[in-house]
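Visitor: Just need the structure, nothing else, for what follows:
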Amino acid sequence: MKIFLTILFVFIILQRLIELIIASKNEQWMLAKGGVEIEPHQHKWFIMVHGLFFISIIVELILSNASIPELFILWFSLFIATQFVRIWSITSLGKYWNTKIIILPGSTLVKRGPYKYVKHPNYIIVGIELFVIPMMFGAYWTAVIFPFFHLILMSIRIPAEEKALTSLND
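Guide: Here you go, the predicted model:
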């Protein structure tokens, strides 16, 4: 089971790195089309929190010598469910999906996929993941601390993004 957990952890990190590559390509496309990045200073905080998230899991597991949680199947099932919604969110935005706030003048707000029902589904999923992923590995402190950091970041990010998105309609 520990080999499976190691493979799962590496998979999650690789998934995030691939998403950063996709975001970078989307950023280049949007900027080439006249996109404008809003509040670029915010992005470094996201990179820092998400990088520290994975480090925190590793450090916590080393220090606590954690064992596989009894509720692993529950946490793993929730993780799989979040991945479906995560992928649905990203693919619904297509080339507009990014880890930065980039506005492409003349474009319209995406209202398909989960965006038809919720304004920021990916942010909700990330918040859930920041709890569920550490729980899968028995990193309980990380599961408590990092969703809190996410809420702090979202309290700054969402208003900035909403303001930028409303400028599309001006």
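Visitor: CA only for contacts and neighbour counts going forward, please
Guide: Will do.
Visitor: how about the helices of the protein, start to end?
Guide: 2-32, 43-64, 72-93, 121-137, 140-166 (DSSP state H).
Visitor: elements contacting the shortest one?
Guide: When you say that, I think you mean helix 121-137. Under the contact criterion of 3 or more C-alpha pairs under 8 Å, 6 or more residues apart in numbering; DSSP states H and E, helix 121-137 touches helix 43-64, helix 72-93, helix 140-166.
Visitor: The structure of the following sequence is requested for comparison with the preceding one:
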Amino acid sequence: MTDSLWWYVALVVLVGLERVAELVVSLRNAKWSFSHGGVEFGKGHYPFMVVLHTGLLAGCVVEAIVSGRPFDPRLGWTMVAVVVTMQALRWWCISVLGYQWNTRVIVVPGLGRVTRGPYRFLRHPNYLAVIGEGIALPLVHSAYITAIVFTLLNAPLLAIRIRTEETALGTVLTR
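Guide: The predicted model follows:
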């Protein structure tokens, strides 16, 4: 493997470790939410989301190795900047939502909708981070097929996810 490919695999592993950190935070927040009367919605789509996001990481590495495409510095470094920016946005969302943030859709009655931080500008800024990363991470090392497949599979999942969150917030927050 080339040096650029080793660095790319290291980047994908770092993103994977970031995902593990998210899951740790998510489990802590779920425990807190359920202890405060939280209600979970949309359990059916969650396993597909886990498989899709795991597939993104695996697809990045496999396609980069199998395709043998060289690292394109102009595209690659631009996409690294996008990946880093999307990680910053994701953690901004996590920090602003606090215990209300989760990888699952769990709503605690009475807490209300968060409208500060990135939520001042977008209703679902975390999904902007997901979309941006799903395109940028594969393109760091020209894994075009992974970027396209993830984006096409992620679009209907996000539609379901956003609809589920909106319904959940409308149902629980208006009680």
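Visitor: Tabulate the helices of the first structure (TSV), appending distance to Ser107 of the first structure and mean neighbour count.
Guide: Below are the helices of the first structure laid out as TSV (distance: least, C-alpha to C-alpha, whole Å; neighbours: other C-alpha atoms under 10 Å):
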stretch	distance to Ser107 of the first structure	mean neighbour count
helix 2-32	11	14
helix 43-64	22	15
helix 72-93	12	16
helix 121-137	20	21
helix 140-166	10	16
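Visitor: I'd like to know which of these is closest to Arg112 of the first structure.
Guide: helix 72-93 (6.3 Å; C-alpha to C-alpha).
Visitor: The closest one aligns to what range in the second structure?
Guide: Under TM-score structural alignment, helix 72-93 of the first structure corresponds to residues 76-97 of the second structure.
Visitor: Can you say which of the helices and strands packed on helix 121-137 of the first structure is nearest to Val36 of the first structure?
Guide: helix 140-166 (9.7 Å).
Visitor: equivalent range in the second structure for the closest one?
Guide: By TM-score structural alignment, helix 140-166 of the first structure lines up with residues 144-170 in the second structure.
Visitor: With the first structure overlaid, how far apart is the matching stretch on average?
Guide: Superposed on the first structure, stretch 144-170 of the second structure shows a mean distance to its aligned partners of 0.9 Å (mean C-alpha distance after the TM-score superposition for the first structure).
Visitor: related to what we said a few turns ago, tabulate the helices and strands packed on helix 121-137 of the first structure in JSON lines, adding columns for distance to Phe4 of the first structure.
Guide: What follows is those, written out as JSON lines (distance: least, C-alpha to C-alpha, whole Å):
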{"stretch": "helix 43-64", "distance to Phe4 of the first structure": "15"}
{"stretch": "helix 72-93", "distance to Phe4 of the first structure": "12"}
{"stretch": "helix 140-166", "distance to Phe4 of the first structure": "19"}
